[in-house]
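Peer 1: pasted the sequence and its predicted model underneath.
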Amino acid sequence: MKLAIVVGHNARSQGAVRPDTGETEFAWNSRLAKMIEEEARLFPRIRVKTFFREYCGSYRREIAEVYDQVDAWGADASNELHFNSHSSRTATGTEVLSSGSDASLRYARALQERMGAALGLKDRGVKVRRSGRGSESLMSGRAPAVLIEPFFGSSPEGQAATDEEHEQRALARSILQATQDAFL
């Protein structure tokens, strides 16, 4: 099983910022991707490779290029890492975006269950996106794709659930467990 991890955003446009640490989505999820690779040693049937979106002046081209790399690697599934943010500090919870294909939905449901158990945050559910924000990432590659939003970086509740290394590692393991649940 080959799992492609795509770090959301890029070095130039780094996404939302956690007000508690000043860390961006790109920086936080770059670290999470490394943890997923490290934790994969506990899952010998899953090979993980991390891919980074590169700024190229066009959002669509950026997405197309990274998912072309994912396809060239021969990924069996892809998971793009993000976290949510909102102007209201009370917005909280875990959600997964899916392309709506059977395999994507199966993976999204497994991720929602495993991440929810790992973080203990409100279940915001699985959402199918065929257009709008996030849909390009879900529809560009050949492999079943998901986009995760495990917590709100703007929420004290989300921050508290993800600020310690052991919590981040539990999230990394939950992603691998969900991959195993959905595909192996």
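Peer 2: Cool, the structure landed.

Peer 1: every contact and neighbour count from this point should use C-alpha atoms.
Peer 2: Fine.

Peer 1: number of residues surrounding S88?
Peer 2: Residue crowding around S88 was assessed by other Cα atoms under 10 Å; the count is 9.

Peer 1: okay, one more to line up with it:
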Amino acid sequence: MFKLAIVVGHNEASQGAIRQDTGQTEWSWNIGLARMIEEAAHRASIGIEAKTFLRKPVGSYIREIRDVYRRTDEYGADATCELHFNSHHNPNATGTETLTSGSKASVRYAEFAQDRMLEALGLRDRGEKIVRTGRGSHSLISGRAPAILIEPFFGSSPNGLKVTDEEHEKRALAQAIVLATQDAFL
């Protein structure tokens, strides 16, 4: 069984960006998405087991990341996908992007995830980005498994909100992550 670790970005104390339509935080919205990814993997019966990991506020960002990725390693993750969404002061900022460490397996996973999310959401392609330093980089290199960090939409953009405000749209995004995992690894 292929083990996919789903890491929910941010934490209960620092919940990240806020959806402009509902006021829901990045952290809480992505907990729901993570559960949908688990369900989609189970329903698909394609040999993927997905398990969600929450980041715990432990006093420092680096310790928080190390802790959650230590737990994904203990789980025996074959790949990790960290869930986020973007925000910007300019409501015209829109699109889908996927961050990768640049390793061969991470890049492959990022390419499939990006393609599948674009199919699901239909937003502008912001591409796959190799990140080795700065924001998001520790999430991509702290665990043993190939990792990606997804930013499927902007919670500050009417375009992003319009394609992620219904349950079936959120389920399509969850299915996109499961299919990308299958594409990249199975």
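Peer 2: Cool, the structure landed. Being a predicted model, the structure only gives us computed values, none of them experimental.

Peer 1: TM value for the aligned chains?
Peer 2: Remark: TM-score between the superposed chains equals 0.99 [TM-score structural alignment, normalised by the length of the first structure]; 184 aligned residues with a Cα RMSD of 0.5 Å.

Peer 1: can you tell me the element K51 of the second structure falls in?
Peer 2: strand 48-54 (DSSP states H and E).

Peer 1: again with E167 of the first structure
Peer 2: Counting by DSSP H and E, E167 of the first structure is found in helix 165-183.

Peer 1: now that helix, how far from the chain's geometric center?
Peer 2: Per Cα atoms, centre = their mean, to the nearest Å, the displacement of helix 165-183 of the first structure from the mean C-alpha position of its chain is 11 Å.

Peer 1: for the second structure, what spans make up the strands?
Peer 2: Secondary structure of the second structure by DSSP state E: the strands cover 2-8, 48-54, 79-83, 96-100, 125-130, 147-151.

Peer 1: whereabouts in the first structure does the second one align?
Peer 2: Spelled out, that is strand 48-54 of the second structure. The aligned range for strand 48-54 of the second structure in the first structure is 46-52, by TM-score structural alignment.

Peer 1: for the helix holding E167 of the first structure, which helices and strands make contact with it?
Peer 2: helix 25-39, helix 102-119 (3 or more Cα pairs under 8 Å, 6 or more residues apart in numbering; DSSP states H and E).

Peer 1: R66 of the second structure - how many residues pack around it?
Peer 2: So R66 of the second structure, with other Cα under 10 Å, has 17 neighbours.

Peer 1: now do L33 of the second structure: how many residues are near it, please.
Peer 2: 22.

Peer 1: quick one, what contacts the spatially closest residue to it that is not a sequence neighbour?
Peer 2: Excluding its sequence neighbours, the residue lying closest to L33 of the second structure (Cα to Cα, 6 or more residues apart in numbering) is A174, at 6.3 Å. Residues counted as contacts of A174 of the second structure (Cα atoms under 8 Å, 6 or more residues apart in numbering) are L33, A34, M36, I37, A40.

Peer 1: need those in CSV with distance to T98 of the second structure, can you?
Peer 2: Below are the contacts of A174 of the second structure laid out as CSV (distance: Cα to Cα, whole Å):
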residue, distance to T98 of the second structure
L33, 16
A34, 16
M36, 19
I37, 17
A40, 20
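
Peer 1: show me which of these is closest to A110 of the second structure.
Peer 2: Of all these, I37 has the smallest distance to A110 of the second structure: 16.4 Å, by Cα to Cα.

Peer 1: count the neighbours of that closest one for me.
Peer 2: Other residues near I37 of the second structure come to 27 when the count uses other Cα under 10 Å.

Peer 1: check the gap between it and K3 of the second structure for me.
Peer 2: Noted for I37 of the second structure: a distance of 12 Å to K3 of the second structure, by Cα to Cα, to the nearest Å.

Peer 1: if I look at these two, which residues touch both of them?
Peer 2: By Cα under 8 Å, 6+ apart, the residues touching both I37 of the second structure and K3 are A50.

Peer 1: enumerate every residue touching the most centrally placed residue in the second structure.
Peer 2: Residue closest to the mean C-alpha point of the second structure, counted by Cα atoms, centre = their mean, is L83 at 2.5 Å. For L83 of the second structure, the contact set (Cα under 8 Å, 6+ apart) comprises I6, V7, V8, G9, N30, A34, L149, I150, E151.
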